[in-house]
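Peer 1: pasted the sequence and its predicted model underneath.
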Amino acid sequence: MRRRYTKKANWPSKNIKEQTSNESLNSQLDANIQKLKQLLDGPNDLVIREFLLNNNPTMKGSVVYMDGLIDKQLVQESILRNMKDFASNKKSYDTSKTILEVMYENFISIHSVEKGNTLEDALDGILVGKTVILIDGQTSALIINTKGGESRSIDEPTTEMVVRGPRVGFVESLGTNLALLRKSLQTSSLRFQTHQIGRRSKKSLVVAYVDGVVHPEIVKEVNRRIQSIDIDDAPESGFIEQWIEDSFLSPFPQMDNTERSDKASSELLQGKVVILLDGTPFVLIAPFTLGDFLKSPEDYNERWLIGTLLRILRYVAAFFALLLPSLYIALISLHPGLLPTDMALSIAATREEVPFPPVAEAFLMVLTMELLQEAGLRLPAPIGQTIGIVGGLVIGDAAVSAGIVSPIMVIVIGLTAISAFATPSFSLGISFRILRIAFMLAAGILGLFGIILVYIMVMIHMVNLKSFGVPYTAPFSPTMDRDWKDLILRAPMTILTRRPNFMNTKDVDSGSREKE
């Protein structure tokens, strides 16, 4: 039988690049307008408002902006109205200056104004919410910052709830987030370095740090990695994190993310760097260590005894979330002699009708727990809570009644799930979920010896892992005794007067007044 082949479509063999233009602005206004329309393909939200200068039909100008990206009131009050006054003004001006210079000095009442000489400058400004003023006969344009549009108001973070602490969280506006940091740290040492990310989206990214505190090499390394980013768009800070992290093969996160402005400002004072991306409320904090992931802002808002108790409880919860199912498998399957006799007999009685071995039983319940957790996250909030509570109770009770799993297994999985939710960092919680599977497989094959082997492998990996040059396990290893007072324990605030030694900050004393 003869096969019929369709002719291959004549697709371009190379990647199609974005249509941009580096050519200079034309002295003819109509040519510039037509070129901008051509580059943008004449969108409906492109607004072009023309006006006459001194009521002279031969002297024309245009105000160009993208509807929905600008502050309409600002454009109306500070640009369009001023342009009307300028057009009707009969006053004579310095003839040595261009019309744009006269506009800037006498009629533009907005502080952030730039001068553009190319079509790309004008196009980039329009696409980020700026307003461009073009004048017939001029080969340059005024690019005015009028960013605005609809945005979410400042609210309490939903992913990092605290009982006692500020109720202020970052939003999707980069300018608002920078202002929140300024309000938290009213110091002249706070520095912002701006980058542009995305060949097509061209989003603004800011690296924030406190000069005189952070080690200069950390700032230099962060900027170097950000400058190496080469992607079309970065819709969320997670794209930046994956691009600049030290090891993409590691299951552990090497940077933290937060919505809390108070947490970001406190980390800046510890000698760390905060990375803010326009369009997302989640900012990145680097470098970050394992001990930092188990801390919470609430530890410092409460008295030291309460903060210490909560932190110890968090370490215990991390141990349960990581190792409890694997310990159950190892003790029940291969090492029942390590259990007290009465407990071993009781567990054996509950497992008498269970048809599966402990390892299969544990994997079945862990899979069910993961499915319920994922479904609760994806569904709307009221339905998600119902699925999580009712689904867990119904499935657990039905599984025990049917003899598929033992009651002790349901208790173990329930305690594991509760302990996992006690971890402050969602990213670290996901890492524990991955490693939990590895520990369960090792426990099912080699028992406690398998758990120990996997534990040694994880420790070797973490000891060799770094976050922007800072050891991931510091101050556990390398051991820095001075930093232990804010690690598992939280010492009184009167003692916590020095910054972490492993951060190698320029100013180590956080108790003295900062020299401005």
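Peer 2: All right, it came through fine.
Peer 1: C-alpha from now on. contacts and neighbour counts both.
Peer 2: Noted.
Peer 1: what ranges do the strands span in the stretch 51-200 of the chain?
Peer 2: Along the stretch 51-200 of the chain, counting by DSSP state E, counting those that start in this stretch, strands occupy 56-66, 113-116, 130-135, 141-145, 190-197.
Peer 1: report the buried residues of the longest one.
Peer 2: If I follow you right, that is strand 56-66. Residues 60-66 are the ones in strand 56-66 that count as buried (16 or more other Cα atoms under 10 Å).
Peer 1: if we can go back for a sec, save the strands of the stretch 51-200 of the chain as JSON lines, and put in distance to Val210 too.
Peer 2: Formatted as JSON lines, those follow (distance: least, Cα to Cα, whole Å):
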{"stretch": "strand 56-66", "distance to Val210": "36"}
{"stretch": "strand 113-116", "distance to Val210": "28"}
{"stretch": "strand 130-135", "distance to Val210": "30"}
{"stretch": "strand 141-145", "distance to Val210": "27"}
{"stretch": "strand 190-197", "distance to Val210": "4"}
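Peer 1: ok, structure two:
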Amino acid sequence: MQRRFTRTTSPEPGGQARRLEEYAGIPVDGDVTQTITRIRKDLGASDDLAIRELRTDEAERPEAAVIYIEGLTDADAVNDYLSDLLWRSFKETAEAAGDEGARIASEARELLYGVGPVSEASDMAALYGYLLSGEAVVLLDGEARAFCVDICHWKGRDVTESTNQTSIRGPRESFTETLRTNTSLVRRKIKDPRLRLEKTIIGRSTQTHVVLLFIEGLAKPSVVEQARSRLGAIDIDGVLDSGYIEELIEDARYSLFPTIYNTELPDNVAAQLLEGKIAIMADGTPNVLIAPTQFMAFFQSAEDYYQRYHYASLLRLLRFMSLFISLLFPSFYIAITTFHRDMLPASLLISLAAQREGVPFPAFVEALVMEVTFEILREAGVRMPRAIGQAVSVVGTLVIGQAAVQAGIVSAAMVIVVSVTAISTFTLPAYSMSIPIRILRFAFMAIAASFGLFGICMGLFVLLLHLCALRSFGEAFMSPLAPFRDAGLEDTLVRLPRWLSFKRPATSAGDGSGRYRRRW
């Protein structure tokens, strides 16, 4: 069943303004003057709306007009080439008589194709779509259509190194906010004629261009069709980031765990496409969505495939160990010190008891205060100016922790537990996976304070059941472990050497039956 996503807005004052789709069916007037008047009225005579009327000395009304939005269109191309070219064409044919005079519009129309790609708009909805996307709209008197020349030009960020997903070895480039730049970065890495790019427009007000990428023959047709259906079902006012799309098309809408992977590294996207997955790019954001995805993918870094397999496998095992530390370390401390003290050696138990002698709170409250304090410092470090944010977060944590121990509010052991837990969280390559881990940590702390180790085991059992029930575009989220499939195990907990990697993951159209890496 197809879902429809929408967000309503209050009616515009006076009810005069229209959305873009409401202009569909309104034809472009053949009279240039009438069309210009309508455009000025519909766009509210905006300050960045530029209109250049072209006429010969003998003409009483404009014979052509060039309309564009300043800042989105290459003004130099309009002034130095497009307008001058049209004016010369009209000037040369203005003295022609009889049938020769009828060739003015056709000759001018042919000259436009020398400037850039030309599209035709027969109604006002299409005209405004091209105009507000940065194209120059050319109106010719007597033509009941507009010619839109693609000479878009706006300031954008250059391709730079990613600050969120860093690597020691591998490509340094990352995606930008310009859609065409992002698609070219992927095209440069995958020179395969089967690579498909399907563009759609989402957002009634923003008219955001969204591109679906996949390799035909590798991506499952059912996954591609689901992606098309879900993107086509979105009906929303605006899309300002790919996060809007992710939230609207994901499978488990109430789950803490993300079922769509996001990255800003072109090499990561290229690798995922070669494994039979799809990518979704949105104009205006460097974050690209990857689907379907699996739980194990959030612990795999692009750098794993540029290092030797010994080191990559060791780092991957280290990340899984850090996952359990960041999720369960405070819970185990609370459960053992509260219910299972006999599990500790006598010397360690005496040391912990001596540290907690002056602490007035139980272990759960102690851990809760420290965890909340660290989350506040982490968020403050992100929001503060970059020059002082890191210093404040690090120094603040040390000062507050030391002061809390000296004041007898928390024990020194608790400070160590919370610090190790927080540091372990930063080892996860995907930031989107660290968020649910941080949230679930508080839930496991409460369970441990209530039921001890038995509660932790039951919580892990429920969590595992939930993960096994998740789907990502119809594919099992815990694959290849649940359900168990040998295809993909070579790149799960560890990474086998390339000369032992033969099969594609089960998410591809070949279902793991075909070789895809180099055979020696």
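Peer 2: On my side now, so go ahead. Because the structure is predicted, anything quoted here is derived from the model rather than measured.
Peer 1: who touches whichever strand or helix holds Val206 of structure 1?
Peer 2: Using DSSP states H and E, Val206 of structure 1 sits within strand 203-210. Applying Cα atoms under 8 Å, 6 or more residues apart in numbering, the contact partners of strand 203-210 of structure 1 are 174, 189-197, 219, 223, 233-234, 268-269, 271-278.
Peer 1: returning to what we had before: between the buried residues of strand 56-66 of structure 1, which is nearest Asp342 of structure 1?
Peer 2: For those, the closest approach to Asp342 of structure 1 (Cα to Cα) belongs to Met66, at 75.0 Å.
Peer 1: ok, the residue found closest to that closest one once you drop the neighbours it is linked to in the chain - contacts?
Peer 2: Spatial nearest neighbour of Met66 of structure 1, chain neighbours left out: Leu46 (4.8 Å); criterion: Cα to Cα, 6 or more residues apart in numbering. Contacts for Leu46 of structure 1 (Cα under 8 Å, 6+ apart) come out as 64-67.
Peer 1: could you give the number of residues near Pro358 of structure 1?
Peer 2: By the criterion of other Cα atoms under 10 Å, Pro358 of structure 1 has 23 neighbours.
Peer 1: coming back round to it: can you tell me which two in the contacts of Leu46 of structure 1 are farthest apart?
Peer 2: The distance between the two most remote of the contacts of Leu46 of structure 1 (Cα to Cα) is 9.6 Å, for Val64 and Asp67.
Peer 1: overlap in contacts, these two.
Peer 2: Each of 46-47 lies in contact with both Val64 of structure 1 and Asp67 under the rule Cα under 8 Å, 6+ apart.
Peer 1: the equivalent of Pro436 of structure 2 over in structure 1 sits in which helix or strand?
Peer 2: Residue correspondence to structure 1 (TM-score structural alignment): Pro436 of structure 2 is matched to Ser431. Using DSSP H and E, Ser431 of structure 1 falls within helix 426-446.
Peer 1: what's the answer for Thr337 of structure 2, then?
Peer 2: Per DSSP H and E: Thr337 of structure 2 is located in helix 309-338.
Peer 1: buried set for that helix?
Peer 2: Neighbour-count burial for helix 309-338 of structure 2 [16+ other Cα under 10 Å]: 309, 312-313, 315-317, 319-320, 322-323, 325-338.
Peer 1: what's the answer for stretch 32-42 of structure 2, then?
Peer 2: So for stretch 32-42 of structure 2, counting by 16+ other Cα under 10 Å, buried means 32-33, 35-36, 39.
Peer 1: and these, which is closest to Leu493 of structure 2?
Peer 2: Ile39 (59.9 Å).
Peer 1: what residue in structure 1 is paired with that closest one?
Peer 2: Alignment note (TM-score structural alignment): Ile39 of structure 2 maps to Leu36 of structure 1.
Peer 1: isn't that match up against Leu123?
Peer 2: Yes. Counting by Cα atoms under 8 Å, Leu36 of structure 1 does reach Leu123; the two are 7.0 Å apart.
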